[in-house]
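S.K.: generate a structure from the sequence data that follows.
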Amino acid sequence: MRSIKQKLAATLCCMLLLSGCGPLKIANTKGAGEPAPGTSSATSTPKETRPSDPVRTQGASSKETVPATKPEKTPKTQVTPPVKTKPLTGPKATGQTKPSPKESGDYGALSNEGDGWSYGYPTEWVREYDGYWQLTPGKLYLTMDLGYEMGFTEEILNTLREKNVKVTFFLTTEYLEERPDLVLRMLREGHKIGSHSTKHIPMTKLVGTDGAKLIENTRTWERAYKELTGQTSQLYRAPEGVFSKRGLAVLKDLGYRNIFWGAAYADWLEQQPTVEEAKKKLYPFVDSGDIVLLHPFQTNAKLLPEFIDHFRAKGYAFELIP
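M.R.: Purely as a prediction, here's the structure:
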């Protein structure tokens, strides 16, 4: 009995020794951390990634990929610089330009400082506002201003008819209303008429900042002239020869040409000069192409025939302002 127990104990010890020495294959351990083929990855724990760690995909390279061919450069758009042109201020201005004073009703940016016209020292900038004092060389352009009737206009018209000379008369609204007979005779005999304002008020006193009073003054003259004659005129002579950039701009925007003069003398004075005195004051200052200003007063009524003959003899032709 004892011998049987001893044999069993020895056998058990041998079995225990054998079980602790050999490796036991329980699972495939190749690629630790990766799931075995055919098993799910749900239970595997991926490596933790931090925001600064780049996450690479299969086939990705840490180096910047350089394309096999250089991309074509996109050509720069050629921008043609705008052609600078002088801005228009009249009613013919078109396109997307700054509105003219007439359109905007704002003339405040232009100076209203009054200037007095001097034929000896013409103000060149008036050309910007359709201002004229000389026209075609070889010709003379006789003009007369009438704010009121002095009693010599009929005599002057008779002389002009005899000499076949045409004159541009600048009349006020008051003259149109007071002497319609003479106005209509002027037109019948081929003369021209322009505006000398409504009441002979200088434009600098009317224009304001928006031009409204000067515009209305001019429209009043236009209505009176159209009602009497059925005609219109786009010629303007500044009362007293006083003007400003602002006033001229308003008139230009209304379509007028501002007519000054290249020769004149103080013929409107109550103390009238003699004919010989007038010749000395006027003749030396008459140049080719001049617009000549006279007032239909006593001395000029006597001077006119000799004036026409004198300058015709010098080769000048008398023409109307176009």
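S.K.: for the rest of this, base every contact and every neighbour count on C-alpha atoms.
M.R.: Noted.
S.K.: which residue is the nearest non-sequential neighbour of A301?
M.R.: Distances taken as C-alpha to C-alpha, 6 or more residues apart in numbering put I156 closest to A301, at 5.6 Å, once the chain neighbours are dropped.
S.K.: sequence B follows; please return its structure for comparison with A:
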Amino acid sequence: MKKMYRIGSGLLCAGLLCYSLIPSEGLKYLWKRRSRRKSKTYGTEKRLYLTFDDGPSREYTGQLLNLLKQYQIKASFFVVAEFARENEELIKKMREEGHLIGIHSIRHENALLRGRKFVRRDMKEAVLTMEKMGCKIHYYRPPWGHLNLWTLYYLRRMNLKLTFWDVMAHDWSAKETEATIERKLLKRVFPGAVICLHDGRGEAGAPMRTIEALKRALPILIKQGYSFERMDVYEG
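M.R.: Sure, this is the predicted structure:
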């Protein structure tokens, strides 16, 4: 009986690994390898790709957009569709100012161990919500970078491009300050890097610390010769 239980547990673990953990971690690994190859090939083109998750936020996203406009930077926003529906004026501002808009689920729920019906509903509802606001959606970033085999199936069915990141500053954490976020960004970037930051959610007013860190980091990066592009340039 114990032997059968161990076998059953082992099969269950193997199934979970194949269903979600291996696709999630394997694809992130392949993404970072591709980015490093790009950086070696196009190292003289000092491009960076600023991306923002978890918004839009009524409190913070407008301030971030104003900062990006000040430096004439085009970024990519992976929005939580439910938050976008509550802040349609911010989505309009993103579009008018030339930013790319992708989806980051409908309610920021983890798909790691969820089934087909959840994944289909989550992705389809998010896309339809944004299309009603005039956004043609081509890019998807999964919450926490977690996905499963059904996610890959529906990405293909819906003709969406999966997007991860190369540089993370853990800016959602209450442990991070403006100075530590700035320091991580400046230390970790490389030509061709996709930077993941957050303009919504987070702990203890985290997005404001991100904005303040960018106020300090952007002039330095620009002085170092970096330019900023949208994710569709990266994929192109």
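S.K.: now the TM-score, please.
M.R.: Overlay of the two chains. TM-score (TM-score structural alignment, normalised by the length of structure 2): 0.76; 204 aligned residues with a C-alpha RMSD of 2.9 Å.
S.K.: on that earlier part again, pull the contacting residues for the residue nearest to A301 of structure 1.
M.R.: Contacts for I156 of structure 1 were tallied using C-alpha atoms under 8 Å, 6 or more residues apart in numbering; they are P296, A301, L304.
S.K.: helix or strand right after the helix ranked longest in structure 2?
M.R.: The residue-count maximum for a helix in structure 2 (DSSP state H) belongs to helix 22-41. Per DSSP states H and E, the first helix or strand lying C-terminal to helix 22-41 of structure 2 is strand 47-53.
S.K.: that following strand: how far from the chain's middle?
M.R.: On the basis of C-alpha atoms, centre = their mean, to the nearest Å, strand 47-53 of structure 2 is displaced by 8 Å from the centre of the chain it belongs to.
S.K.: what range in structure 1 matches it?
M.R.: Aligned by TM-score structural alignment, strand 47-53 of structure 2 falls on residues 139-145 of structure 1.
S.K.: check the mean deviation of that stretch from structure 2.
M.R.: Following the fit onto structure 2, the mean deviation recorded for stretch 139-145 of structure 1 is 0.5 Å by mean C-alpha distance after the TM-score superposition for structure 1.
S.K.: list of residues touching that stretch?
M.R.: Here stretch 139-145 of structure 1 has contacts from 166-171, 196, 288-296, 316-321, using C-alpha under 8 Å, 6+ apart.
S.K.: please repeat the previous calculation with a cut-off of 6 Å.
M.R.: The contact list for stretch 139-145 of structure 1 (C-alpha atoms under 6 Å, 6 or more residues apart in numbering) reads 167-170, 289-295, 316-320.
S.K.: from those, which is closest to L254 of structure 1?
M.R.: Taking C-alpha to C-alpha as the measure, L254 of structure 1 lies nearest F170 of the contacts of stretch 139-145 of structure 1, at 17.3 Å.
S.K.: what does F77 of structure 2 correspond to in structure 1?
M.R.: Using TM-score structural alignment, F77 of structure 2 pairs with F169 in structure 1.
S.K.: what about its match, is that helix, strand or coil?
M.R.: Classification of F169 of structure 1 by DSSP: H, G, I helix; E, B strand; the rest coil places it in strand.
S.K.: residues contacting it?
M.R.: Shown in contact with F169 of structure 1 (C-alpha under 6 Å, 6+ apart): T143, M144, D145, I193.
S.K.: cool, N110 of structure 2 as well?
M.R.: Neighbour list for N110 of structure 2: P143 [criterion: C-alpha under 6 Å, 6+ apart].
S.K.: for Q70 of structure 2, see how far away it is.
M.R.: Applying C-alpha to C-alpha, to the nearest Å, the value for N110 of structure 2 to Q70 of structure 2 is 35 Å.
S.K.: count of residues packed around the aligned residue in structure 1 for H198 of structure 2?
M.R.: Alignment note: H198 of structure 2 maps to H295 in structure 1; criterion TM-score structural alignment. A count of nearby residues for H295 of structure 1, using other C-alpha atoms under 10 Å, gives 23.
S.K.: gap between H295 of structure 1 and Y148 of structure 1?
M.R.: In terms of C-alpha to C-alpha, H295 of structure 1 sits 10 Å off from Y148 of structure 1.
S.K.: and the residue lying closest to A224 of structure 1 once chain neighbours are set aside, how many residues sit next to it?
M.R.: Excluding the flanking residues, the one nearest A224 of structure 1 by C-alpha to C-alpha, 6+ apart is T173, at 6.6 Å. Neighbour count of T173 of structure 1, defined by other C-alpha under 10 Å: 23.
S.K.: need the contact list for the counterpart of F311 of structure 1 in structure 2.
M.R.: Aligned by TM-score structural alignment, F311 of structure 1 pairs with L221 of structure 2. Counting by C-alpha under 6 Å, 6+ apart, L221 of structure 2 touches no other residue.
S.K.: where exactly do the strands run in structure 1?
M.R.: Secondary structure of structure 1 (DSSP state E): strands located at 115-116, 131-132, 139-146, 168-171, 192-195, 235-236, 242-243, 257-259, 291-294, 317-318.
S.K.: burial measure for the aligned partner of R183 of structure 2 in structure 1, as a count.
M.R.: Aligned against structure 1 by TM-score structural alignment, R183 of structure 2 finds its counterpart in K280. A total of 11 residues lie near K280 of structure 1 under the criterion other C-alpha under 10 Å.
S.K.: hmm, back to that, of the contacts of stretch 139-145 of structure 1 - the most surrounded one?
M.R.: Those, ranked by neighbours (other C-alpha under 10 Å): first place I291, 28 neighbours.
S.K.: how near is K192 of structure 1 to G147 of structure 1?
M.R.: K192 of structure 1 is 16 Å from G147 of structure 1, by C-alpha to C-alpha.
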